[in-house]
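Engineer: below are the sequence and a predicted model for it; my questions follow.
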Amino acid sequence: MDGSDDSKNPSHRPKVGHRKSRNGCHKCKSRRVKCDETRPICNNCNRLGLSCLWPQPTKPTPSRIVTRGGSREALPRPGASDRGNGGRAPSPDSNQDSAAAGNSAGIQKRFGIQQPDYLDEPLFGSSVIDSANDAEMVLPESRSRRMLEHRLMQHYIFNMSKPFPVSAGPNWSDLFMKKVPELALRYENLLYTLLANAANHLFRSEPQNMELLAARRSYLVAAVREQRKMVDKITSTEAADSFNVEWADALCLASLMLVVHSWAALQDRPLEPYSPPLEWLQMGRGAGVLIWMSIDAMMKSGKRKDGETSSMMTVANSYPRFGADESYFDADMRRNFTGVLTQKLPSGDDWDDDETRETYEKALSYVGSIQHAIDHGEPVYALYRRIQCFALIIPRRFSEFLEERRPRALVIMAHFFATVGQLPCVWWIGDGEGGREPTAKREIRAISKVLPSEWHAQLVWPLDMLGLR
């Protein structure tokens, strides 16, 4: 089931006699196959579920859009860098190193706290950012750009400041309606994330608007780059005395909104041939590390500089309290789905490996906890939080099993999407707006097409829950 081993499949062997792709991705060049240069993920890498990285341009370009001394600069030309290196863009290897530099180990050392092993993960190694270097994505300063940004901010406030249909309370509503826009005026990472999400939401109702398409992409690139810079500050020794709670709030809130953006992207991704949603899971794991560490530091810090408590504590203290209560990993939660683990079918799994068993047990228990919450009538906002946090807290190895396309991991993923499909949809979860099939149904249908026939009996429940049989 491992789609990365091309040598075992004659149809995937490197072809000879093709025209060389001068601007192809690194993976296609190393495999000596023609790259179709589709960005951010070429069709070859998308088909095989590989990480798709691109050469970086050698010409430096602007990197900020905020006002500097009365003049505004263009959005970053994706792929450019203003981190030094003599004005040269980093090599692919140095780009990887930069992503790895902002890792959980550095934060752990910085704050002197211990994190759970399953959160040992690089923070922002997204191939979406590493591979973005299209010149046409630059949005130069203009009146139309100012009007676009005004429209995006207004759209967020009036249409997106309630992430769930029902609020968890007045503090939750104030957080996203009032405090997020206020913090966005002081922290570029949060500003760019807000604008990227607003452009993404608007583009769904205006799919022919190329200005929104370019804005969605460019602001996302800018958001993650600024996010990485803030992570680098956390892990640097110079930051020892500069940590403040408001700064951490901006970092965590942007992380949550980036996860929303990556989830929403599932609605548009091609599913033939099928590849697991690894980009979303990767973004979620990185955000989970960052949020967990920052909240721990906030609890030690106590107050913001102005005396106000952390905004992120509103999220941390809302039900369900992730981390404080890990009952979602209890064995009882997976009781109704135990057949997924006990079936002795070809799977590529080593059940003598305790970590493999624990990975599957935790992932399946978490899915079962969502269904348990649905069956017991939990508030809608709590159900959405459970759905959203799946990518933040599941074990890292589960994503590795998905990347290898192990049947058991695919079945668990189908069960997860079956719980998603039972909720009243919000825009980022994929509500089927515009005649499109909802994301949950699309993903389950795609999994059923690639799952080995001997495993199809394990898809009966997901298919029946969403009326796909």
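Structural biologist: Everything's here; your move.

Engineer: from now on I want contacts and neighbour counts done on CA atoms only, so please keep to that.
Structural biologist: Will do.

Engineer: is Leu220 in a helix, a strand, or coil?
Structural biologist: helix (DSSP: H, G, I helix; E, B strand; the rest coil).

Engineer: can you pull out the helices in the stretch 1-150 of the chain?
Structural biologist: For the stretch 1-150 of the chain, the helices defined by DSSP state H, counting those that start in this stretch occupy 26-31, 43-48, 92-101, 104-111, 127-130, 143-155.

Engineer: in a markdown table, list the ones you listed along with distance to Glu361.
Structural biologist: Listed next are the helices of the stretch 1-150 of the chain as a markdown table, based on distance: least, C-alpha to C-alpha, whole Å:
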| stretch | distance to Glu361 |
| --- | --- |
| helix 26-31 | 33 |
| helix 43-48 | 27 |
| helix 92-101 | 28 |
| helix 104-111 | 24 |
| helix 127-130 | 29 |
| helix 143-155 | 41 |
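
Engineer: let's bring in a second one:
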Amino acid sequence: MRPQPTRHAGPRLYHKKSRMGCARCKARRVKVAKPSCGGCSRHQVECVYPPSPASSLQSLPRGAASRPPQVQPAETHAGAGVGDSSSSIDLWITHHDSSSSPVWGENSPPSGHRDDSNRSQSVASNCSSSHTGDSSSAVHEANDYLSSLTDPEVLEIPESRERRMWELRLMHNYLSNQAQQFAKAKATAFHGQQPTPGVALTDEDFIWGRDMPRLAFENDSILYNMLASSALEMWTRTTDPHEKEQLRLLQQKYIAMALRQQRLAVGNLSGDNADMVCMAALTILLNSFALVQTLDLTPWQPPVDWLRMGKGAGAVLTIATGYIGATGNDRITRFIKSGPKMDPPSVFAPENRTHLTWLLENDRGSTTNVGDFEFENNKTALDIYNKILSYIGSVQKAIADKEPIYFVCRRLIGFTMYCPELYHGLLVQRRPRAMITLAHFFKLWIPYDDLWMIGKTGENQVRGIFETLPPEWKHKVAPIFDEYNLEP
């Protein structure tokens, strides 16, 4: 019998990027076919698809978006992509994929829209030689952040007396109820003194309550973010259905306008606007944090949009701070120095997680590939879970040390910036350990349910995760209900 000729494997061809393909195939970087991909069928594993755009944050503005400018390192040749953006999950707006939208072509925008691909310069084109050392991961995350920002063609709210009255009302509410929002929190008795000008913080360091409203005179993104967060805060309190609907529409419109301004600013990043870009990124980070409470929990979906948005905002902060001098007079430096100290060695210290490692144990004998065998040939997953547990432990330590509530809230908000990006994929795949660790992070939110930006988010997310977990893993989350005297 003539021996079969050796078949030489050709180079692996990368597929056309899509946001809605099978997560397993994306990780292996192979072509994805819907509704059942051949790669998963051949390996006899289940296809894992991310949640559809309809299940993303319901409160976020929707519409077509032009192709965003891309952040590239200075060394990258023109036309070379930075990282794989196929896993990007848009937070603020649902981008129409060219493969699924008959209106928006791959290379041309729809009629009536300008082509903005060259309108905003890339960050790389503005980088000086001192910034060429930025890590590729930060650049990748900044790209995803840019692609999450809304279409620059978003129209302004028409000028009218109604708009002026609403903006006056929203600004009054912001100054009255949000600038010093922790002063009357029920958990204050268990924490250190809240910052007030001239007491816990100097006037110069009291940035959020005093400087931020002033910055709104100079930066439209900050102004619109303040109005959006004020509308959301009022939405959480009002009982009038008509007003509730109006406030949600205002929140959506103002956040879209804020993101348009931020996108243009980041696309033209320089030493002149870096401080403002950083402060605007903080307001966007706060808005995305507050929007988690609006997520639909039937069925529960992992809040990967929020996680990715925070990761991207952190990347923008990393890049933008590189443009700021060492004088320490800029606002973002003063904000960071105002605390808490969140350096990675202390946040991810192994001793922070020693009391939490039981959450990863497969003590009920799960025999699935996410049970006993999850760590067999993949130590990366274990490293990721350990980082998450260490972060949770660091927040628990801060609470035990009676840090001020605003310190604790900054730690909760900062989770998205420190959270490894691969953790997002583990959540999309519904890995039990990923969901369990996330539940124990969200349980930290439960005592602060009277804060407008948190509400019932902690309890609701814990319940949603508990109902989604396989039976043999539920006992890892069940004790949370007893700990906080909640009905299972």
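Structural biologist: Yep, that arrived. Everything numeric in this text was worked out from a predicted model, so none of it was measured.

Engineer: fetch the TM-score of the aligned pair.
Structural biologist: The TM-score (TM-score structural alignment, normalised by the length of the first structure) is 0.70; 387 aligned residues with a C-alpha RMSD of 4.2 Å.

Engineer: so who does the aligned residue in the second structure for Ala199 of the first structure touch?
Structural biologist: Applying TM-score structural alignment, one finds that Ala199 of the first structure aligns to Ala231 in the second structure. By C-alpha atoms under 8 Å, 6 or more residues apart in numbering, the contact set of Ala231 of the second structure is 170, 247-248, 250-251.

Engineer: returning to what we had before: can I get the helices of the stretch 1-150 of the first structure in a markdown table with mean neighbour count?
Structural biologist: Below are these laid out as a markdown table (neighbours: other C-alpha atoms under 10 Å):
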| stretch | mean neighbour count |
| --- | --- |
| helix 26-31 | 15 |
| helix 43-48 | 19 |
| helix 92-101 | 16 |
| helix 104-111 | 18 |
| helix 127-130 | 21 |
| helix 143-155 | 15 |
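
Engineer: returning to that earlier point: ok, which pair from the contacts of Ala231 of the second structure is furthest apart?
Structural biologist: Across those, the longest distance by C-alpha to C-alpha is 12.6 Å; it joins Leu170 and Arg248.

Engineer: returning to that earlier point: and of the helices of the stretch 1-150 of the first structure, who's closest to Ala440 of the first structure?
Structural biologist: Per C-alpha to C-alpha, nearest to Ala440 of the first structure of the helices of the stretch 1-150 of the first structure: helix 43-48, 19.6 Å.

Engineer: what's that closest one packed up against?
Structural biologist: For helix 43-48 of the first structure, the packing partners by 3 or more C-alpha pairs under 8 Å, 6 or more residues apart in numbering; DSSP states H and E come out as helix 26-31.

Engineer: now the helix it packs on, how far from the centre of its chain.
Structural biologist: Chain-centre distance of helix 26-31 of the first structure: 25 Å, with C-alpha atoms, centre = their mean, to the nearest Å.

Engineer: likewise stretch 417-431 of the second structure?
Structural biologist: Distance of stretch 417-431 of the second structure from its chain centroid, counting by C-alpha atoms, centre = their mean, is 12 Å.

Engineer: now swap in stretch 88-104 of the first structure and tell me
Structural biologist: So, by C-alpha atoms, centre = their mean, the centroid of stretch 88-104 of the first structure is 19 Å from its chain's centroid.

Engineer: what's the end-to-end length of that stretch?
Structural biologist: Across stretch 88-104 of the first structure, the terminal residues are separated by 28 Å (C-alpha to C-alpha, to the nearest Å).

Engineer: surely Ala99 of the first structure touches Ser127?
Structural biologist: No - using C-alpha atoms under 8 Å as the test, Ala99 of the first structure is too far from Ser127 to be in contact (10.2 Å).

Engineer: before we move on, the earlier item: now, among the contacts of Ala231 of the second structure, which is nearest to Asn329 of the second structure?
Structural biologist: Proximity of the contacts of Ala231 of the second structure to Asn329 of the second structure (C-alpha to C-alpha) peaks at Leu170, which lies at 30.0 Å.

Engineer: any idea how far Arg405 of the first structure lies from Tyr156 of the first structure?
Structural biologist: 37 Å.

Engineer: with neighbour numbers in mind, choose between the two.
Structural biologist: Arg405 (24 against 21; other C-alpha atoms under 10 Å).

Engineer: where's that one, which helix or strand?
Structural biologist: Here Arg405 of the first structure, judged by DSSP states H and E, is contained in no helix and no strand.
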